[in-house]
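Colleague: Could you look at this predicted model? Sequence included:
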Amino acid sequence: MPTAHFTLDDLRRILLEAAGADEGVDLEGDILDEEFESLGYESLALLETGSRIEREYGIALDEELLSDVQTPRTLIAAVNESLGAVQSAA
């Protein structure tokens, strides 16, 4: 099982696997507070990203949450919150 903490590097990897990257977008830069839309990721790409996160980390993410998150920072925080809830229940 993957680490119990979801990081920006984890998100970058999954974003690339799920939807690739637009030309001219540097995912390796400081993107924590960039809006997903400005990074080239629309709602469908985020739903696919969320689905991959759920499968890989064994958590459930609310579809509404995935449509509401605006930045990598907020998505990472939501994933880590879900991971914490799963670990607390175990």
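Modeller: Now that the structure is in, tell me what you want to look at.
Colleague: From here on, just use CA atoms for contacts and neighbour counts.
Modeller: OK.
Colleague: what's Ala19 in contact with, if anything?
Modeller: Tyr41, Ala45, Glu48, Thr49 (C-alpha atoms under 8 Å, 6 or more residues apart in numbering).
Colleague: Now with 6 Å, please.
Modeller: By C-alpha atoms under 6 Å, 6 or more residues apart in numbering, the contact set of Ala19 is Ala45.
Colleague: For it, give its distance to Gly50.
Modeller: Between Ala19 and Gly50 the computed distance is 11 Å (C-alpha to C-alpha, to the nearest Å).
Colleague: try it against this one:
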Amino acid sequence: MQQHFDIADLQQVVASCVGVTDVGVISVETLDESFADLGVDSLARYEVATRLQDTLTVTISDDDIERATTPRLMLALVNERLSGLAQQGSGT
């Protein structure tokens, strides 16, 4: 099970959902830019969240997706969910 989800992981998932040439660069410098400014509309954010749920076996609600409007917020959300899975797996 993946323990940490980073910028490169997010860039890869977004690019696979939206297309490499259709999305701005997700990097340390753009962590706080809105996904919309990076070329990722709300429908694409839902597609990204669905892909993350399928590949990482995390649960992301519609409300979570609406709140995760920047790469930083999405990374925090995914890592929070991964941390919860790890805690469940360790019995804590």
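Modeller: Cool, got the structure. Small disclaimer: the values here were computed from a predicted structure and weren't measured.
Colleague: Not counting sequence-adjacent ones, nearest residue to Tyr41 of the first structure?
Modeller: Excluding the flanking residues, the one nearest Tyr41 of the first structure by C-alpha to C-alpha, 6 or more residues apart in numbering is Ala19, at 7.8 Å.
Colleague: Let me fix that, I meant to ask about Ser43 of the first structure.
Modeller: In this structure, Ser43 of the first structure finds its nearest non-sequential neighbour in Ser67, 6.1 Å apart by C-alpha to C-alpha, 6+ apart.
Colleague: got it, and Gly24 of the second structure?
Modeller: Leu38 (4.5 Å).
Colleague: go on, Leu73 of the second structure?
Modeller: Arg67 (7.6 Å).
Colleague: tell me the helices in the first structure, going along the chain?
Modeller: 8-19, 43-57, 63-68, 72-89 (DSSP state H).
Colleague: With distance to Ile31 of the first structure as added columns, please give these in TSV.
Modeller: TSV is the format used below for those (distance: least, C-alpha to C-alpha, whole Å):
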stretch	distance to Ile31 of the first structure
helix 8-19	9
helix 43-57	15
helix 63-68	17
helix 72-89	7
